[in-house]
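Novice: sharing a model that was predicted from the sequence below.
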Amino acid sequence: MKSWFRPRIPLDGFWKFKMDRELVGDREEWYRGFSSADLIYVPSSWNEQNPEWDQFTGVAWYQRDFYVDGSLKGKLAWIIFDGAGYRARVWVNGNFIGEHEGSFTQFRFGVGSIKYGDLNRIVVRIDNKPSVSDLPPARELNVTAFDFFHYGGIHRPTYLEFTDTCYVDDVTINAGGDGSFKTSIDIVCNRRVDVKLALMDKELSEVLFEEMIRDVEPGRFRYERRFNGVRPWSPEDPNLYNFVVEIYTDGVMRDSVYERIGFRTIEVRGGKIYLNGRPVFLKGFGRHEDFPVLGKYMHGAVLIRDFYLMKKIGANSFRTTHYPYSNEHLDLADEFGFMVILEPPLCYSGMDRILSREEIAKLFSSEEYFTKARRFVEEMVKQYKNRPSVIMYSVTNEPPSDIPEVAEFIKRMAHLFKELDPSRPTTFASHRSIRDLALGHVDVISLNYYRGWYSEWGDIARGTEVMLKEVEQIHQRFPEKPIIITEFGADAYLGLHSDPPQMWSEEYQAEMIRSYVEVLSKRDYVVGLHIWNFADFRTPQNPLRTILNRKGIYSRDRQPKLSALILSKLFKNIPTFIE
């Protein structure tokens, strides 16, 4: 939820920072305050801010002082982290206020120990030591089940927000392309309230509809109506509106929040994905939130460049590989009309590198592990459920789903998504191809293929042929399900050229992408193509990586490779709507 009414104190900027290599901080009570000559900038991961911190995994402490004006006394104080971790524990003025596991979802704690009209101190203990039970799992920094760098720190913005004792705790919205509208509003108050609802234009300058509902009982309030004349949201015309909720007691406003919404309907039927009743084709990328020095934080200027580059190339979609992205990232997806497949941090690409087949089966059969995954998914859905850009949920990425226990886990997770949000279809990105046991448990089949790179290397034609044969076999098994190729591509070192195309050259990458796009776009059961990856990104160290995964069609600092030009020509020949 957004709000212009709630006072806010940003905590971006320089913090004191201290590594705790010997794990003495808890015993020495650093949470009460500590001395350190080191400074760090928030938001950003710690790793690239100082070469001495780069390869560190473990516990580090953050500290900052902030002032709270006396005029805020009597309000409830909340500290909100948009993303920090992997594990975060938080103290304010020496008082423990909460802990959270997971780097990529927002969390908040109530703060009852604020000193008004005075300075306050926040201390945050971050622990990013890897574990096979983490999401995603790893044994150590360079032995992981995922192929992206394991950053640590306060990655995203952090701030204090103040509410009245009567406030809106949550808003859930379902706005259909036909103007249908349903909302449930969670209200906290010790007395009945009046609720004012308004639909406003994108710029919050014109009220299109307004209604006051009197004498509402606190708790969950449900409201439903149809808005005539609204323009639906789509990639070609991403119309946005603002839904405003205000609560009053005795004629005095106690809270005001709003959500940016788009009216759109997404459904899967007859082997197609329909947006507002029209079959749609997804053209785009897997991405990563990764940038030099900043680590997992994506500055607004970087995001703006990314979205203009994606628009220039003819893309209309992306998957949040392999974790939910920042609020700013999804704000721009809403704004630019990008369709998003939202994915939690359940990434298992190299699970067999860290566990045996028997250990994998045991882990995925564990009720404790499912409960943890459920908590991560619940947080993600709650944060992003109202966004028009989010059209689908990906349950997981590249699980070892040729193992029956893993397939059962995926089935349970897919049911969980439907339980939490029945308005969106589900998928998961499979790299087990025809051996996958879980493809029938989701609405859309998503397949990752690197034939011509990790196998059939050096022979793009043969790799493409083998890939296409397997895709057609899967289609024959599930003819009613649309198929998206959610990953394909090849590494290319910027500036390395070869005639004829050879592996690691820009020409080889461009030729492999061209080959896949040309054959797959002719299959009417294929309804989406996502290149891996939009830009080069940092990875764990191993013999297959030169610091970065270089499958990006742009370099890590967003300079184009030859494949960017080739892909632009290919994508622009594929319409968004395929009727």
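Specialist: Sure thing, it's come through. For clarity, every value in this text was computed on a predicted model and none was experimentally measured. Residues are numbered from 1 along each chain as shown.
Novice: from here on, just use CA atoms for contacts and neighbour counts.
Specialist: OK.
Novice: so where do the helices sit in the stretch 251-400 of the chain?
Specialist: For the stretch 251-400 of the chain, applying DSSP state H, counting those that start in this stretch gives helices covering 300-313, 327-336, 351-354, 357-365, 367-384.
Novice: and the fourth one, how far out from the chain's middle?
Specialist: Its chain's C-alpha centre and that of helix 357-365 lie 26 Å apart, by Cα atoms, centre = their mean, to the nearest Å.
Novice: circling back to that earlier point, which of the helices of the stretch 251-400 of the chain sits closest to residue 464?
Specialist: Evaluated over those, closeness to residue 464 peaks at helix 300-313, with 23.0 Å, by Cα to Cα.
Novice: what's the first-to-last distance across stretch 447-464?
Specialist: Start and end residues of stretch 447-464 are separated by 14 Å (Cα to Cα, to the nearest Å).
Novice: that one: which residues count as buried?
Specialist: Neighbour counts over stretch 447-464 (16 or more other Cα atoms under 10 Å) mark 447-453, 458-461, 463-464 as buried.
Novice: who's in contact with it?
Specialist: 398, 429-431, 433, 466-467, 483-490, 502-503, 511-512, 515-516 (Cα atoms under 8 Å, 6 or more residues apart in numbering).
Novice: what of stretch 154-163?
Specialist: So stretch 154-163 is contacted by 6-12, 42-46, 72, 75-85, 103, 126, 255, 295-297, 326 (Cα under 8 Å, 6+ apart).
Novice: report the buried residues of that stretch.
Specialist: For stretch 154-163, by 16+ other Cα under 10 Å, it's 154, 155, 156, 157, 158, 160, 161, 162, 163.
Novice: before we move on, back to that, just the helices of the stretch 251-400 of the chain: most buried one?
Specialist: Each of the helices of the stretch 251-400 of the chain was scored by mean neighbour count; the highest is helix 327-336, a mean of 19, by mean count of other Cα atoms under 10 Å.
Novice: that helix versus helix 367-384: what angle between them?
Specialist: Angle of helix 327-336 versus helix 367-384, following axes from the mean of the first three to the mean of the last three Cα atoms, to 10 degrees, is 50 degrees.
Novice: okay, angle between helix 327-336 and helix 300-313 too, please.
Specialist: 30 degrees.
Novice: helix 327-336 packs against which elements?
Specialist: When contacts are defined as 3 or more Cα pairs under 8 Å, 6 or more residues apart in numbering; DSSP states H and E, helix 327-336 sits against helix 300-313.
Novice: take a look at this one as well, against the first:
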Amino acid sequence: MKLSVTRWLQVSSLLVLSLGISQFSLAAELPLQAQSIQAYGRDATSLNGEWKIIVDPYENGYYNYRYEPFDQQENPSVNAFFTDSKQKTPSDLIEYDFDKADTLQVPGDWNTQKEKLYYYEGSVWYRKKFDAPAAKKTDRQFIYFGAVNYRADVYLNGKKLGVHIGGFTPFHYEVTGKLKPKDNSLIIKVDNKRHADAVPTLNTDWWNYGGITREVKLFNVPRTFIRDYKIALTSLEQKTVTGAVLLDGAKGGEKIQLRLPELNIKQTLTADKNGSASFSFAVPDAQLWSPETPKLYSVQISSGSDKLTDNIGLRTITTQGKQLLLNGKPLFLRGISVHEEYSADGGGRVSHAKEAQTLLGWAKELNANFVRLAHYPHNEDMVRLADQMGLLVWSEIPVYWTINWKNEATYQNAEAQLAAMIERDKNRAAVIIWSLANETPVSDVRNQFLARLAKKARALDNTRLLSAAMEKHYRSDNPNIAVVEDPLADLVDMVSFNQYIGWYDGLPEKADRVTWEISYNKPVFVSEFGGSAKQGLHGDVNQIFTEEFQENLYRKTLGMIDKIDGFVGTSPWILADFRSPRRLLDGIQDDYNRKGIYSNEGVKKKSFFVLQEFYKRKAEQSKNAE
């Protein structure tokens, strides 16, 4: 029986953490979504590599001359690109040929692979030919996409599999019975055009990289297979681990074996008629995951002929008043914001684990224990490497600046991206914060939109914190008192805000005069600050765009924010310079936002060493406080 609705898996007899934290509750649920699938560790046939491409700015391969979609016609024209048609006689009029077309590498963006596509926003058709892998008659087969930016219309052998909206979340299609032994044609129309009702919307401060930007793979599973699982340490005092497993194709009564060999855990579960089974056990001798000791345990799940393995960390993240607590101990987040861009060798969007590891390695060299992965879900390699390297993670969706708050379709898009982010990374110990939005202007419709998202996030995962990057303003009676006051702060666990005193707001010396008024009894996190500098440009501390200006700004800002009551960390903007079409100053910006503490080539600026030293002191203070 195929799953078609959300399965809410009830986990019984959970204990409340004795930390006064609302996100853990009696009868806490660990829901699994029927649309999610655990694909990372499965044996698979890679469909990465060279793909044929046709650039189609007028979308002639999708619409006829009356602007009617070919894929909505009973007998589509041979000039519909997804039919991948070939001439049968010399007189056949077919105005495209994938076999003679140009190529792009997948995963990858088209902007940095082809100079003529650097600024291109529109449709590009991708085609991959492949033979079906060997499979048993009872096997089921899935095609999995890590991400495609932004809209993907997917066709297999001339038939449409579906449409996916959203540039940073995974999706998949079951293709059982749809594959040919040889010469399958997988075609994707990739469209990265921006839209006012989209998430993100028209205006952003990062590059709109188009293409199949993450991996594509094909894998076989048995008729009844392990679709998903969730596991979490839900009681710190009792060292209680709870979770759930979801079988697809189950009828009820199937046995599921759960093992964590290093902890001597071995349980046999029984699936209900929906394929779900919950579990709970104590691990009194488990070593908890932390940045200092990022311990991961092997978890092995098997049922019938299917087996799924993963590596997981066990930890809790909570708040108590203005304290942030990891495993019950005070935590200071020595962070940095990161875009999913690697330009040190001319590349654009991060497409491989090696590039992700380089970025996280730069963060570790900074003495960071935390990365804010902005402003969208990053690739799965990034969060899994953070698990291994001991870097805490803030993960967010691109509800950014001026979303269309009144449009229900826009909300559904945002919720779908939120759910996909949580579903993919719910077992990653490194991820401690789900972020709902960045720098969104306060209004009633915005508040309602984000309140719905917060409710959805809590329902999907109550073992992590919620936050969002809010903004500040000044008291009307005193321009030197900065205020953070936002209805969203009542819905989240940590009061996070962006501020640019010294850059967009006065000069760095202003930081010496400003004090802060934040009335919430919650931890306070400065999610962004910074200013631009071109690496190698030197001058006086008052000369904008010089390394000395940025260095001075960092010194002044760190001195200011370190005095904020309840200050639990910061993630300055940003790790490395990144491309942005908003940054047009010739000779300085050249299409790059220059706020990085590294250049886009990976060279440290003077501000790096200021932040590195600040984090060194903070790490020593935390160690001495233990």
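Specialist: Structure received. Being a predicted model, the structure only gives us computed values, none of them experimental.
Novice: what's the TM-score here?
Specialist: The TM-score (TM-score structural alignment, normalised by the length of the first structure) is 0.89; 541 aligned residues with a Cα RMSD of 2.1 Å.
Novice: related to what we said a few turns ago, determine which two of the buried residues of stretch 447-464 of the first structure are furthest apart.
Specialist: Once Cα to Cα is applied, these give 447 and 458 as the farthest pair, at 21.5 Å.
Novice: could you check which residue of the second structure pairs with residue 333 of the first structure?
Specialist: Mapped onto the second structure by TM-score structural alignment, residue 333 of the first structure lines up with residue 386.
Novice: what does residue 296 of the first structure give?
Specialist: In the second structure, residue 296 of the first structure lands on residue 349 (TM-score structural alignment).
Novice: one more: residue 395 of the first structure?
Specialist: Checking TM-score structural alignment: residue 395 of the first structure goes with residue 436.
Novice: quick one: that match from residue 392 of the second structure, how far?
Specialist: Distance from residue 436 of the second structure to residue 392 of the second structure, by Cα to Cα: 17 Å.
Novice: then residue 82 of the second structure?
Specialist: Residue 82 of the second structure is 43 Å from residue 392 of the second structure, by Cα to Cα.
Novice: more crowded one of these two?
Specialist: With neighbours defined as other Cα atoms under 10 Å, residue 82 of the second structure and residue 392 compare such that residue 82 has more, 29 against 26.
Novice: the match of residue 296 of the first structure: what's it in contact with?
Specialist: 108, 109, 209, 213, 340, 341, 342.
Novice: tell me the centre residue of the second structure?
Specialist: Central residue of the second structure (Cα atoms, centre = their mean): residue 377, 1.4 Å from the mean position.
Novice: looking at it, it is touching residue 169, isn't it?
Specialist: Yes. In this structure, residue 377 of the second structure is within contact of residue 169 by Cα atoms under 8 Å, at 6.8 Å.
Novice: pull up the overlap in contacts between those two.
Specialist: residue 421.
Novice: which residues of the second structure fall in helices?
Specialist: 353-365, 380-389, 408-425, 444-460, 547-561, 606-625 (DSSP state H).
Novice: right, so of those helices, which gets closest to residue 302 of the second structure?
Specialist: Ranked by Cα to Cα, the member of the helices of the second structure that lies closest to residue 302 of the second structure is helix 408-425, at 19.6 Å.
Novice: packing partners for the closest one?
Specialist: With contacts taken as 3+ Cα pairs under 8 Å, 6+ apart, helix 408-425 of the second structure sits against helix 380-389, strand 431-438, helix 444-460.
Novice: okay, the ones you listed, which one's buried deepest?
Specialist: Mean neighbour count (mean count of other Cα under 10 Å) peaks for strand 431-438 among those, with a mean of 24.
Novice: that one versus helix 444-460: what angle between them?
Specialist: Using the same axes, to 10 degrees: strand 431-438 of the second structure against helix 444-460 is 160 degrees.
Novice: show residues contacting strand 431-438 of the second structure.
Specialist: Contacts for strand 431-438 of the second structure (Cα under 8 Å, 6+ apart): 317, 375, 383, 392-401, 418, 422, 425, 450, 453-454, 457, 464-470.
Novice: who's in contact with residue 470 of the first structure?
Specialist: Residue 470 of the first structure makes contact with 433, 434 under the criterion Cα under 8 Å, 6+ apart.
Novice: and it, what helix or strand is that in?
Specialist: Assessed by DSSP states H and E, residue 470 of the first structure sits inside helix 460-477.
Novice: burial count for the nearest residue to residue 340 of the second structure once chain neighbours are set aside?
Specialist: Using Cα to Cα, 6 or more residues apart in numbering and skipping the chain neighbours, the partner closest in space to residue 340 of the second structure is residue 350 (5.5 Å). Here the number of neighbours of residue 350 of the second structure (other Cα under 10 Å) works out to 24.
Novice: hang on, the earlier thing: quick one: buried ones out of the contacts of stretch 154-163 of the first structure?
Specialist: Here, 16+ other Cα under 10 Å leaves 6, 8, 11, 42-46, 76-85, 103, 126, 255, 295-297, 326 buried among those.
Novice: can you find the partner of residue 425 of the first structure in the second structure?
Specialist: Applying TM-score structural alignment, one finds that residue 425 of the first structure aligns to residue 465 in the second structure.
Novice: not counting its neighbours along the chain, what's nearest that match?
Specialist: Closest to residue 465 of the second structure by Cα to Cα, 6+ apart is residue 433, at 4.8 Å.
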